[in-house]
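S.K.: coords below, sequence missing:
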């Protein structure tokens, strides 16, 4: 089979995965709308819209595997714009599937979202068998993508769907609405107040970036289609997360609580037994150590 690993999406996760693949001596091409702030040695970067059919036709013939990491939304974006969610996230995926139909031996790894796709699970930790209960158009888009990919897999293509929890770590940029950990660490660094929607008792599963990258690598070599949760297997409330960050940084965080938003999941913790059994993957970095590494990197760059 061909040469390079094709990464669709060059954000925080894409850059981390590209670096790791090049460290392993792999050829890597990244297709993304925006170039990274710093060049990644050994990585071919193609700035393009992901629905560019001509580009896909150009790069797929020499492709070893495809990893779909791209998304333009969070549960808070496009909250009243379902058509925009479909156009910007779902349509490019369908375009990719159409192009891949001519290359049945190329495996596809798709990053869904374990943090939003289950809604408010009836039991915790939640397994992959739990029904999909999206509470936002972002989550509905992920659910729709999984259903399309399920049909694609039943037609004979190898599709591995990963449902990661809330990924974080060094290099994750501070951007309003994207990632609570970079947000709270940025406020700790600047000494500015942070807004919390609700009472701070919402529970999430936080996954260190190196552990997520390792799960992606194992998925690339998995011999069969399947869907897998990828998380720490532990839940922490937002209030607990803030206290832990204060302990790690030895700084005080000023919190301003605001009314809760309707589309937010109350609690989700992922059961990761399936990926442990079938791929031998287990998370290595706990939340306190991950926060410490992320804070150290942030101080170095400040």
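M.R.: Perfect, I can see it now. Nothing here was measured: the structure is a model prediction, and the numbers come from that model.

S.K.: please make it C-alpha for all contacts and neighbour counts, starting now.
M.R.: Will do.

S.K.: ranges for the strands of the protein?
M.R.: Under the criterion DSSP state E, strands of the chain are mapped to 4-8, 28-32, 43-47, 63-68, 108-111, 159-164, 166-168, 194-197, 203-204, 206-208, 226-230, 236-237, 255-258.

S.K.: pasting the second one now:
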């Protein structure tokens, strides 16, 4: 992708900053981020000639000022915490759903070519039809998941009503460098790493036999760019298509760091799902294939990054 005018909402966050850093040298990038969870230091150059950084909130910003000259939008700004959404459902709805609808209307009015939306596997809830296909009905178990499912419906409706092209990417458990240990995205990995590096016992919610489908942030960046350049309108799971128990994950991190600390098991958190595994066949529609055999090397790269900041 080159010579495009791009808006990234939440572009200082974990995933958004990786997208921005990948595209910054060859495109004009505008980022809006209220820095509630993001950090401008995630960007490779705060003073890059192609970067326009706006510290602001899309909930109370004139969106036409943002979208009027944009080719593409990567929409990642959100309340991305399941527990916080359970605690503050109305705020979650305002940030995740209402702000997205206003952004879609502004994008349609200003002839934006395409919007790529960061959705979540949380929309599947406790659906047991593994591996999970995009055609399965949403079964959200938290306000966060419900808000993401609602956004997907609005994206389709704006495509049908206004011709606004879109792809909604349902991320499974994303991990990688620059991830905040308080992040909703696969927070288990940075929590394990940071705890063991600090000589503390890591926390596992539940019995640890819950399974997750992990995907590296570099693959998520490829997914966003490929989706943007594709002509596909619809939903795509972004995952490895492989499942791993939290206990097994802990064992890998523990062995990699040479630790002998055992985890501390805590009660399950409200809204958390037990099992998650993606059907990844739809990724071919955006010309994406993920090699799950790279997981351990990607995990080592993530661990090495955490060593530099702790």
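M.R.: Good, I have the coordinates. In this text, all values refer to a predicted model and were calculated from it rather than measured experimentally.

S.K.: quick TM-score on the pair, please.
M.R.: After superposition, the two chains reach a TM-score (TM-score structural alignment, normalised by the length of structure 1) of 0.93; 298 aligned residues with a Cα RMSD of 1.9 Å.

S.K.: returning to what we had before: nearest to residue 278 of structure 1, of the strands of structure 1?
M.R.: strand 226-230 (9.5 Å; Cα to Cα).

S.K.: how close does the closest one sit to structure 2?
M.R.: Its aligned residues in structure 2 lie a mean 0.7 Å from strand 226-230 of structure 1 after superposition (mean Cα distance after the TM-score superposition for structure 1).

S.K.: which other helices and strands contact that strand?
M.R.: The helices and strands touching strand 226-230 of structure 1, judged by 3 or more Cα pairs under 8 Å, 6 or more residues apart in numbering; DSSP states H and E, are strand 159-164, helix 273-279.

S.K.: redo these as a markdown table? Include distance to residue 70 of structure 1.
M.R.: Putting those into a markdown table (distance: least, Cα to Cα, whole Å) gives the following:
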| stretch | distance to residue 70 of structure 1 |
| --- | --- |
| strand 159-164 | 13 |
| helix 273-279 | 22 |
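
S.K.: that older thread, among the strands of structure 1, which is nearest residue 133 of structure 1?
M.R.: strand 159-164 (14.0 Å).

S.K.: the closest one aligns to what range in structure 2?
M.R.: Mapped onto structure 2 using TM-score structural alignment, strand 159-164 of structure 1 spans residues 166-171.

S.K.: do you have the helices of the stretch 151-300 of structure 1 handy? List them.
M.R.: For the stretch 151-300 of structure 1, the helices defined by DSSP state H, counting those that start in this stretch occupy 180-190, 209-220, 238-249, 273-279, 287-301.

S.K.: with mean neighbour count added, can I get these in TSV?
M.R.: Shown next, in TSV, are these (neighbours: other Cα atoms under 10 Å):
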stretch	mean neighbour count
helix 180-190	19
helix 209-220	21
helix 238-249	18
helix 273-279	16
helix 287-301	16
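
S.K.: out of these, flag the one nearest residue 47 of structure 1.
M.R.: Among those, helix 209-220 sits nearest to residue 47 of structure 1 (Cα to Cα), with 22.4 Å.

S.K.: and that closest one, how far from structure 2 on average?
M.R.: Counting by mean Cα distance after the TM-score superposition for structure 1, helix 209-220 of structure 1 comes out at 0.5 Å.

S.K.: so which bit of structure 2 is stretch 219-228 of structure 1 matched to?
M.R.: Matched against structure 2 by TM-score structural alignment, stretch 219-228 of structure 1 falls on residues 227-236.

S.K.: and if you look at stretch 289-299 of structure 1?
M.R.: With TM-score structural alignment applied, stretch 289-299 of structure 1 matches the range 297-307 in structure 2.

S.K.: chain center to that stretch: distance?
M.R.: 19 Å (Cα atoms, centre = their mean, to the nearest Å).

S.K.: which outside residues touch that stretch?
M.R.: 175-178, 193-194, 197, 216, 253, 256 (Cα atoms under 8 Å, 6 or more residues apart in numbering).
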